[in-house]
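**Q** mind looking at a prediction? Sequence and model below.
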Amino acid sequence: MSLLPLSLACWNYDRTEALANGSVRPEGIDLNFQALEVEETFFRMLRHHEFDAAELSMSSYCVTLARDNPPFVAIPVFPSRLFRHSCIFVSAQSGIERPEDLVGKRIGVPEYQMTAPVWIRGILQDEYGVDPASVTYFTGGEEQPGREEKLKLDLPEKFRLEPISPDKTLSRMLADGEIDALHTARTPSTFYSEPDAVRRLFPDFVPVEKDYYTRTGIFPIMHVVALRREVYEANRWIARSLFKAFCEAQRRLYDELLITASLKTMLPWQIAAVEETVALLGEDWWPYGFSRNRAAIDTFLRYHHEQGLSSRRLQPEELFAEETFESFLI
């Protein structure tokens, strides 16, 4: 039987390496793996639907579900996860010392609908009482001027968004004190080049993030893998096939990260880091699948709705192809 050609755009993560090099092949699929930077993948998939399947921003994907005839359907594979306490930066001129000091301030964000800021705003509200509507958001390019929202937003009036000047960047504005803080996915260059001007809100962020996980059990999900809906509807079996292949590629990495004969990464204390991670998060510390991630997904969907990005509270089951629920994989 001939294989079904399928294009997949995804960054070249260690956990997808086996898919990229072909050592893991999805059953029934001739996979064309295209290793692209996430911003390029998001833009090309969201604006032009260029790939059969692609890594997508979790938030952007949820925004598309509110449209008539939603263009994508996801599988519960999460190539990017990150605790985001480390990604709140403040200007030395802002006077901000505690999370609660953010209330009423000017907050930069490359795009309001980005997944990382959705998690940051939600965590700040849940943990520190910072209402997402209590600040003014300044949107635009972080390092290059002229960035715009990838998707058209229709937010409630209580959320105040102002685009920055097309010749300015958020990184520079933060260092100069033109904005008080920055919620972002990428560390601004001025954090490294001007450490006296820009600092983290949580300088010692690792213990804060570990405590957050210990109390909540949430390892925040950033990205999901989505199929173009017409591709999925024509061959619904591909959702299950892709899911199983992603899981196998990840399983191989778990094994390789504990090999001491030769380190898989350039991290000199890789083994210690893996053992510490297993002790806190368990052997499958980066879980795929629906059931183990339902609570984290439900929390994110609550944030998404509370922040005006989805007009109704989406349910976790709505996000994924039914063929990838555990009952179909037995």
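**A** Yep, it's here. Numbering: from 1, shown residues only.
**Q** use CA for all of it now, contacts and neighbours both
**A** OK.
**Q** so where does residue 54 fall, helix or strand?
**A** Using DSSP states H and E, residue 54 sits in strand 53-57.
**Q** distance check, residue 53 against residue 124.
**A** 33 Å (C-alpha to C-alpha, to the nearest Å).
**Q** and the two? Which one has more around it.
**A** Higher neighbour count among residue 53 and residue 124: residue 53, with 26 against 18, using other C-alpha atoms under 10 Å.
**Q** one more structure, for comparison:
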Amino acid sequence: MSKLNLTFAATNYDRLRALQDGRVRAEGIDLNYLTLPVEEIFHRQIKHHEFDLSEMSLSSYVLTLEQGAPFVAVPAFPSRYFRHQSMFVNRNSGIASPADLRGKRVGLPEYQITAGVWQRGMLEDEYGVAVEDMRFFTGGVEDRGRSEKIRLDLPEGISVRPIGPEQTLSQMLAAGELDAVFSASTPSSFHTSPDVTRLFPDYKAVEADYYRRTGIFPIMHVVAIRRDVVETNPWVPLSLLKAFEQSLALAREDLEYRSSLKLMLPWLAHHLEETVEVMGGDFWKYGVEANRHTLETFLRYSRRQGLAKRKWSPEELFAQTTTAAGFTV
């Protein structure tokens, strides 16, 4: 019997590599893995629905549920990231602590990006700096002309405006035209301007403390399948989730391999030991139940910041076949 051919667009992650090289195969599926830059994937999938499935910004995905619901997600999370380390400030802006962000001009690639939702939510929960306390300016970190991929309808009191067509966030931060930039990537001016620094210089210690207190390892991306694929083949989400779990397990084995260096990091063992000491051995988990608190926190942030218009539960985000409590392969 022939298998279902599906095209999957994702970045080249270690936790997906076994799917990419064929060591893991999803039951009943021939997966054509396209390795593409993440921003290209998001634009092509959200705007044009080009792929059968792809990794997708968690924030963008939640908004698509309220704007036609063209995708169905599975609770596999190819990207997770602590975001304290990607908040940058101009030294001359008078920002010595998070509380000093009140009244400041903050650049964002897009207001709705997942990194920004986490950063704004963390600032409010941890430091009492509300979304209404800052003025946001959106545009490309390095590339001119970037705009929101998804239409926004924000409440009064939240100030968001685009930068000029010839401006970039990185240049504006270095010039003092912005006081801060919250991004997923590191602006080039961090490396070229003496005036650009991190809000949290000792970000590793701050992020470890954040995890110890909250148990949150922020989810950035989900895997989203085109709804027409799922409606025609309702078995696909669970088959894919099982394969993603198997690929994740193989990546963990590779990370723990010690006979030789699979990665070009001489002290990888020590780094892994440090991570496990803070986060435990199973620090990168899939499934709804294992990530309930993290997902609920993100959904609360999205609604609080004027993005999601209703209160979503974690189960509502994912294909019903994949949301059984304690799902294991």
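**A** Arrived safely, thanks for sending. Since the model is a prediction, treat every value here as computed from it, not as a measurement.
**Q** got a TM-score for the pair?
**A** Counting by TM-score structural alignment, normalised by the length of the second structure, the TM-score of this superposition works out to 0.98. Behind it: 328 aligned residues with a C-alpha RMSD of 1.1 Å.
**Q** quick revisit: which helices and strands does the strand holding residue 54 of the first structure pack with?
**A** Contacts of strand 53-57 of the first structure with other secondary structure elements, assessed using 3 or more C-alpha pairs under 8 Å, 6 or more residues apart in numbering; DSSP states H and E, are made with strand 4-10, helix 38-48, strand 223-228.
**Q** redo those as a markdown table? Include mean neighbour count.
**A** Supplementary listing: these in a markdown table, determined by neighbours: other C-alpha atoms under 10 Å:
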| stretch | mean neighbour count |
| --- | --- |
| strand 4-10 | 18 |
| helix 38-48 | 17 |
| strand 223-228 | 25 |
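**Q** TSV for these, including distance to residue 186 of the first structure?
**A** Formatted as TSV, those follow (distance: least, C-alpha to C-alpha, whole Å):
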stretch	distance to residue 186 of the first structure
strand 4-10	18
helix 38-48	11
strand 223-228	14
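**Q** of all these, which lies closest to residue 165 of the first structure?
**A** helix 38-48 (21.5 Å; C-alpha to C-alpha).
**Q** that older thread, out of the helices and strands packed on strand 53-57 of the first structure, which comes closest to residue 320 of the first structure?
**A** Ranking those by distance to residue 320 of the first structure, with C-alpha to C-alpha as the measure, places strand 223-228 first at 8.6 Å.
**Q** where in the second structure does the closest one fall?
**A** Following TM-score structural alignment, the aligned partner range for strand 223-228 of the first structure in the second structure is 221-226.
**Q** so what's the spatially most central residue of the second structure up against?
**A** The geometric centre of the second structure, computed from its C-alpha atoms, lies nearest to residue 220 (C-alpha atoms, centre = their mean), at 1.7 Å. For residue 220 of the second structure, the residues meeting the contact criterion (C-alpha atoms under 8 Å, 6 or more residues apart in numbering) are 57-59, 77-81, 114-115.
**Q** can you tell me which of these are buried?
**A** Among these, those classed as buried by 16 or more other C-alpha atoms under 10 Å are 57-59, 77-79, 81, 114-115.
**Q** in strands only, show me these.
**A** Among these, the ones falling in strands (DSSP state E) are 57, 77-79.
**Q** show me where the second structure has its helices.
**A** 17-20, 38-48, 58-65, 114-127, 169-175, 189-192, 203-214, 227-232, 236-256, 268-279, 292-304 (DSSP state H).
**Q** and the longest one, what does it pack against?
**A** Judged by 3+ C-alpha pairs under 8 Å, 6+ apart, helix 236-256 of the second structure is in contact with helix 17-20, strand 71-80.
**Q** now that helix against strand 71-80, angle please.
**A** Computed by axes from the mean of the first three to the mean of the last three C-alpha atoms, to 10 degrees, the angle separating helix 236-256 of the second structure from strand 71-80 equals 10 degrees.
**Q** do the same with the last one
**A** Going by the same axes, to 10 degrees, helix 292-304 of the second structure is angled at 110 degrees with respect to strand 71-80.
**Q** okay, buried residues for helix 292-304 of the second structure please.
**A** 294-295, 297-302, 304.
**Q** ditto for the longest one
**A** Applying a neighbour-count criterion of 16+ other C-alpha under 10 Å, one finds 236-251, 255 buried in helix 236-256 of the second structure.
**Q** which part of the first structure matches that helix?
**A** The alignment of helix 236-256 of the second structure onto the first structure (TM-score structural alignment) covers residues 238-258.
**Q** which residue packs closest to residue 185 of the first structure, ignoring adjacent ones?
**A** Closest residue to residue 185 of the first structure in three dimensions, ignoring its sequence neighbours and counting by C-alpha to C-alpha, 6 or more residues apart in numbering: residue 116, at 5.6 Å.
**Q** the one you found reaches residue 186, doesn't it?
**A** No. Taking C-alpha atoms under 8 Å as the contact criterion, residue 116 of the first structure and residue 186 are not neighbours in contact, 9.4 Å apart.
**Q** so how far is residue 16 of the second structure from residue 244 of the second structure?
**A** Remark: distance between residue 244 of the second structure and residue 16 of the second structure (C-alpha to C-alpha) = 7 Å.
**Q** repeat for residue 129 of the second structure
**A** Going from residue 129 of the second structure to residue 16 of the second structure by C-alpha to C-alpha gives 37 Å.
**Q** residue 105 of the second structure too?
**A** For residue 105 of the second structure, the distance to residue 16 of the second structure under the criterion C-alpha to C-alpha works out to 38 Å.
**Q** about what we covered before: now the helices and strands packed on helix 236-256 of the second structure in JSON lines, with distance to residue 35 of the second structure?
**A** Shown next, in JSON lines, are these (distance: least, C-alpha to C-alpha, whole Å):
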{"stretch": "helix 17-20", "distance to residue 35 of the second structure": "9"}
{"stretch": "strand 71-80", "distance to residue 35 of the second structure": "13"}
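**Q** looking at the ones you listed, which is closest to residue 32 of the second structure?
**A** Between residue 32 of the second structure and these, the shortest separation by C-alpha to C-alpha is 8.1 Å, and it involves helix 17-20.
**Q** and the contacts of the closest one?
**A** The set of residues external to helix 17-20 of the second structure that reach it, using C-alpha under 8 Å, 6+ apart, is 24-25, 31, 33, 243-244, 247, 250-251.
**Q** now, which of the residues you listed sits nearest residue 279 of the second structure?
**A** Nearest to residue 279 of the second structure, judged by C-alpha to C-alpha, of those is residue 251 at 17.2 Å.
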